[in-house]
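J.: Give me a 3D structure for the following:
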Amino acid sequence: MDFDPDNEVVKLCAQGMMTEGEGKLDEAHELFMQAWGIASNDFEHFTAAHYVARNQQQLQDKLHWNVVSLQYALKIDDEVIASYFPSLYLNFGKSYEDLGENELALKNYIYAKEASHYLAVDGYGNMINAGIEAGIKRNS
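T.: As a prediction, the model looks like this:
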């Protein structure tokens, strides 16, 4: 299990990220929702929901889609999914922090830290670890 660049859900999410980067948030949202609409397995649903969550303007909606993403991730029976849990829990922590729920934020940042040993030692892993540490510091 990995992000297959030929997978239609992955393609739509990648296109949505590029569109989001251009500041076209509504178009990006449509691409992410299109990915959600064609998702046909737990990995595709997890992936699409993760990107839908990123693009939400309302804090409650962002939290909702983070929950959906995690629910699908937990259904995936593949050890590779473990490398995504630090990011997922980091997103939860930030959602709760933004909602003023600092205890729940800290709890999720700690979950992210506990799963961080699954991260690769690279730029992405360093970025996620820095986000986790900053979240813990802000909410301790």
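
J.: only C-alpha atoms for contact and neighbour calcs from this point on.
T.: OK.

J.: quick one, what contacts V67?
T.: Taking Cα atoms under 8 Å, 6 or more residues apart in numbering, we find V67 in contact with F92.

J.: redo that, cut-off 7 Å
T.: With contact set as Cα atoms under 7 Å, 6 or more residues apart in numbering, V67 has no partners.

J.: okay, which residue is most central for this protein?
T.: Centroid-nearest residue in the chain, with Cα atoms, centre = their mean: H50, separated by 4.1 Å.

J.: here's the other one to compare against:
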Amino acid sequence: MDQPAQTTPDETMTSIAAAVELGRSGQRVQARDTLTALWDRIGTTGDAFHRCTLAHYLADLQDTTQAELVWDERALAAVADLTDERAQRHHRSLQVQGFLPSLHLNLADDHRRLGNTATAREHLATAQNLVGYLPDDPYGDMIRGAIQNVTRAMAAGSTRRLDSHPSSNGG
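T.: The predicted model follows:
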């Protein structure tokens, strides 16, 4: 008998997912407020899986690149405290290494848009070096494509938000 993909019900992850859907439906302020309240409840030393996930999504709901950078840095900091065992309590297929390409990509893009070229290049190189940890599925394809988009933007010297950025399309 197959084990269900989500192994343990998790109210916090359910709340995070609901807030993310609000943001994707165009209700960015309500989504941001909901996620910020969850962050306040979890705290900076709460469950690393919750902190990483929440900060990752909250970054996309920010109005400025500088604020987005703060949340992306929090997501990367939280992943340092995360174990595969903890992630797999949420979904049995999750591996912490698989989170890293996206987290470094987001930081590369933030720094690119802020004009911090050297730091952007460092994070982009890290993301590129970690693509082998991405699954061979639509998510992995999306991250690999986004790495290519940021690479092209860096080569062009662009500091503009990319059309493919999650906050550019309401999510």
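
J.: Distance check, the residue mapped onto the residue nearest to the centre of the first structure from the second structure against H50 of the second structure.
T.: Alignment note (TM-score structural alignment): H50 of the first structure maps to H56 of the second structure. Distance of H56 of the second structure to H50 of the second structure, given as Cα to Cα, to the nearest Å: 10 Å.

J.: one step back: other SSEs contacting the helix or strand containing the residue nearest to the centre of the first structure?
T.: Here H50 of the first structure sits within helix 42-54, counting by DSSP states H and E. With contacts taken as 3 or more Cα pairs under 7 Å, 6 or more residues apart in numbering; DSSP states H and E, helix 42-54 of the first structure sits against helix 8-21, helix 25-38, helix 59-75.

J.: That helix vs helix 59-75, what angle?
T.: With axes from the mean of the first three to the mean of the last three Cα atoms, to 10 degrees applied, the angle from helix 42-54 of the first structure to helix 59-75 works out at 160 degrees.

J.: Just give me the mean distance for helix 42-54 of the first structure relative to the second structure.
T.: Following the fit onto the second structure, the mean deviation recorded for helix 42-54 of the first structure is 1.3 Å by mean Cα distance after the TM-score superposition for the first structure.

J.: quick one: buried residues of that helix?
T.: 42-54 (16 or more other Cα atoms under 10 Å).
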